[in-house]
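Asks: What follows is a protein structure lacking sequence information:
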């Protein structure tokens, strides 16, 4: 069966499922900056009424995740660690520090890690060319210590920015007009359920963070499927196993999230 790969599928050739033979994990973090309603002080703003808007950045075609629309963030550098510690608590502090630093570098926005809500962690499968092990945080832009929401991108690593409704970004992706990596797509999918920022953040605070240790395999139709804990095919890497679903079906014509196993 011919393998059918969506252009936004970042997960590699699937041949290697052995963690011991995988490329090393690269610690990274990202922050989803949210706000209510549209503004008129920025020409890039989507005039969308009162729905949640998310800050998204377009990456240069010639770097990792080239051309994709992403949230502010990047790899965790040595400078982000407080001392020599690498324990779980140190990792979290470093992830917060990196998200703040990368946001300043990529957007010129000064944000406060005290406002961040940790809601997810993503690990790609062993075959992924660059394996970013990423902490996902969310924050309300208006609650950060930002003097101004004027955003500046460098025009080199980041080419463009936009405040956009999640459903609008998902529609553009479905139409082939923008590229979104699976973690970005699924984050937007879940945020789109909430009409206001405070409702989204409240839900994230009350719900245990999601751990996405991703397994990817082809189904019998040749479609690649990303599976997570709770999916019937997760442990066996077999999307065709009958039972509960917790997966992203990455069809050539678009992504479809299927879930009967996890509470969101």
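Replies: Received the coordinates, thanks. These numbers were taken from a predicted model, which means no experiment stands behind them. Numbering: from 1, shown residues only.
Asks: When you work out contacts or count neighbours from here on, use the C-alpha atoms and nothing else.
Replies: Will do.
Asks: List the buried residues of stretch 168-177.
Replies: Taking 16 or more other Cα atoms under 10 Å as the neighbour-count basis, stretch 168-177 is seen to contain the buried residues 169, 170, 173, 174.
Asks: Of these, which belong to strands?
Replies: When the buried residues of stretch 168-177 are checked against strands (DSSP state E), there are no matches.
Asks: Output these as a markdown table; include the columns distance to residue 220.
Replies: Converted to a markdown table, the buried residues of stretch 168-177 look like this (distance: Cα to Cα, whole Å):
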| residue | distance to residue 220 |
| --- | --- |
| 169 | 30 |
| 170 | 26 |
| 173 | 25 |
| 174 | 23 |
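Asks: Closest one of these to residue 122?
Replies: Compare each of these with residue 122 using Cα to Cα and the shortest gap goes to residue 170, at 19.6 Å.
Asks: surely that closest one meets residue 187?
Replies: No. The pair formed by residue 170 and residue 187 falls short of the contact definition of Cα atoms under 8 Å, at 10.4 Å.
Asks: Max pairwise distance over the buried residues of stretch 168-177: which two?
Replies: 169 and 174 (8.7 Å).
Asks: The buried residues of stretch 168-177 in helices, which ones?
Replies: Counted as lying in helices by DSSP state H, out of these, are 169, 170, 173, 174.
Asks: this is the other structure I want to compare:
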């Protein structure tokens, strides 16, 4: 997958909305803090294969239902930080919240909330749980009826993420999340998000499940083969970045050198000839 240095074509509906926003002197909405996760696995759906074997890999995508914000677009599982994420007293493994804060450019409590939101959302939307009995293990299959009931209760906010983990004697494995980038929705959008992107390897023994009512299609696809799908710039650019890593070990190595604190905000360039493109500079 190649990234066009001149930007990305913008959907007509977004162009019309942007023109109206600027013509009316609109006031930008305050972005909501959010988190999203690129779930990765070796190609062929065999997460037990060695991460260092050089094999190509796939990423999990969902297509948002048309009625939602950014509906009809393919994206990664994710969503807004919830009040429960910032108040959670969760069992924790991996880098401490202060270390996450230094990496993400956030106060420790805010960083913990973002990491909790990432893990919670990927469980709610994909049925994948980044947690284990201790700091060295990960829970296995979580697709049974009891787990599904717990996931639905979490999605409905009938139970908090920290409580769900505590009831089952599990610890959040924050070390399974690899920080990648940060994107802020353009100013003309009525719903804006300040989103932290993470990558994570699908745990052995777990399977993604099409459980989110917010998606009408899900698929695993090689990042390099996803260019024909309808995506907004954050998804498209991120897929290009991970594709360039070559393999899963390369993704892990690249994460260690990335800047996940400085935000990228796509700008819509409305050109005199009527063409409109998203640009990142």
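Replies: Yep, that arrived. Predicted model, so just to flag it, every value in this text is computed and none were measured.
Asks: Quick check: TM-score for this pair?
Replies: Between these two chains, after superposing, the TM-score reads 0.68 (TM-score structural alignment, normalised by the length of structure 1); 207 aligned residues with a Cα RMSD of 3.0 Å.
Asks: what about the helices in the stretch 101-250 of structure 2?
Replies: 108-126, 145-155, 161-167, 233-243, 248-255 (DSSP state H, counting those that start in this stretch).
Asks: Of these, which is nearest residue 12 of structure 2?
Replies: Checking the helices of the stretch 101-250 of structure 2 against residue 12 of structure 2 by Cα to Cα gives helix 233-243 as the closest, at 14.8 Å.
Asks: counterpart of that closest one in structure 1, which residues?
Replies: Counterpart in structure 1 of helix 233-243 of structure 2, with TM-score structural alignment as the criterion, is residues 182-192.
Asks: what's the matching stretch in contact with?
Replies: Contacts to stretch 182-192 of structure 1, defined as Cα atoms under 8 Å, 6 or more residues apart in numbering, come from residues 8-10, 52, 70-71, 122, 165-167, 169-170, 200, 248, 257, 264.
Asks: now stretch 138-156 of structure 1
Replies: Taking contacts as Cα under 8 Å, 6+ apart, the residues outside stretch 138-156 of structure 1 that touch it are 31-35, 42, 60, 106-112, 115-119, 159-161, 197-198, 201.
Asks: The same query, at a cut-off of 6 Å, please.
Replies: Residues external to stretch 138-156 of structure 1 that are found in contact with it (Cα atoms under 6 Å, 6 or more residues apart in numbering): 31-35, 106-108, 110-112, 115-117.
Asks: again with stretch 106-116 of structure 2
Replies: Counting by Cα under 6 Å, 6+ apart, the neighbours of stretch 106-116 of structure 2 from elsewhere in the structure are 85, 86, 97, 98, 100, 101.
Asks: so of the residues you listed, which ones are in strands?
Replies: The strands, defined by DSSP E, take in nothing from those.
Asks: Map residue 214 of structure 2 onto structure 1.
Replies: By TM-score structural alignment, residue 214 of structure 2 lines up with residue 157 in structure 1.
Asks: For residue 60 of structure 2, see how far away the residue nearest the centre of structure 2 is.
Replies: The centroid of structure 2 falls nearest to residue 36 when counting by Cα atoms, centre = their mean (1.7 Å). As for residue 36 of structure 2, its distance to residue 60 of structure 2 is 12 Å (criterion: Cα to Cα, to the nearest Å).
Asks: Any figure for the gap between residue 227 of structure 1 and residue 17 of structure 1?
Replies: Applying Cα to Cα, the value for residue 227 of structure 1 to residue 17 of structure 1 is 13 Å.
Asks: Just the strands from structure 2, written as ranges.
Replies: With DSSP E, the ranges of strands along structure 2 come out as 8-9, 32-42, 57-64, 74-75, 78-80, 92-93, 131-132, 171-173, 178-184, 193-201, 215-221, 267-270, 276-279.
Asks: contact partners of the third one?
Replies: Contact with strand 57-64 of structure 2 is made by 39-43, 71-76, 214-222, as judged by Cα under 6 Å, 6+ apart.
Asks: Buried only: go through these for me.
Replies: In these, the ones that pass as buried (16+ other Cα under 10 Å) are 39-43, 72-76, 214-215, 218, 220-222.
Asks: Closest one of the residues you listed to residue 268 of structure 2?
Replies: Nearest member of those to residue 268 of structure 2, counting by Cα to Cα, is residue 73, at 17.6 Å.
Asks: Return the distance of stretch 104-123 of structure 1 from the chain's centre.
Replies: 12 Å (Cα atoms, centre = their mean, to the nearest Å).
Asks: Could you give me the buried positions within it?
Replies: With burial defined by 16+ other Cα under 10 Å, the residues of stretch 104-123 of structure 1 counted as buried are 104-113, 116-123.
Asks: distance of residue 24 of structure 1 from residue 36 of structure 1?
Replies: 39 Å.
Asks: Throw the strands of structure 2 into JSON lines and include distance to residue 151 of structure 2, thanks.
Replies: Conversion of those to JSON lines gives the following (distance: least, Cα to Cα, whole Å):
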{"stretch": "strand 8-9", "distance to residue 151 of structure 2": "37"}
{"stretch": "strand 32-42", "distance to residue 151 of structure 2": "17"}
{"stretch": "strand 57-64", "distance to residue 151 of structure 2": "18"}
{"stretch": "strand 74-75", "distance to residue 151 of structure 2": "21"}
{"stretch": "strand 78-80", "distance to residue 151 of structure 2": "15"}
{"stretch": "strand 92-93", "distance to residue 151 of structure 2": "20"}
{"stretch": "strand 131-132", "distance to residue 151 of structure 2": "14"}
{"stretch": "strand 171-173", "distance to residue 151 of structure 2": "15"}
{"stretch": "strand 178-184", "distance to residue 151 of structure 2": "23"}
{"stretch": "strand 193-201", "distance to residue 151 of structure 2": "19"}
{"stretch": "strand 215-221", "distance to residue 151 of structure 2": "16"}
{"stretch": "strand 267-270", "distance to residue 151 of structure 2": "37"}
{"stretch": "strand 276-279", "distance to residue 151 of structure 2": "37"}
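Asks: Out of the ones you listed, flag the one nearest residue 259 of structure 2.
Replies: Among the strands of structure 2, strand 178-184 sits nearest to residue 259 of structure 2 (Cα to Cα), with 6.3 Å.
Asks: Nearest to residue 118 of structure 2 among the strands of structure 2 would be which one?
Replies: The closest approach between residue 118 of structure 2 and any of those, judged by Cα to Cα, belongs to strand 32-42 at 5.0 Å.
Asks: Show residues contacting that closest one.
Replies: 47, 57-60, 76-81, 118, 193-202.
Asks: Mind reading off the mean deviation between it and structure 1?
Replies: If you overlay the two and look at strand 32-42 of structure 2, the average distance to its match in structure 1 is 1.1 Å (mean Cα distance after the TM-score superposition for structure 1).
Asks: what's the matching range in structure 1 for that strand?
Replies: Counterpart in structure 1 of strand 32-42 of structure 2, with TM-score structural alignment as the criterion, is residues 26-36.
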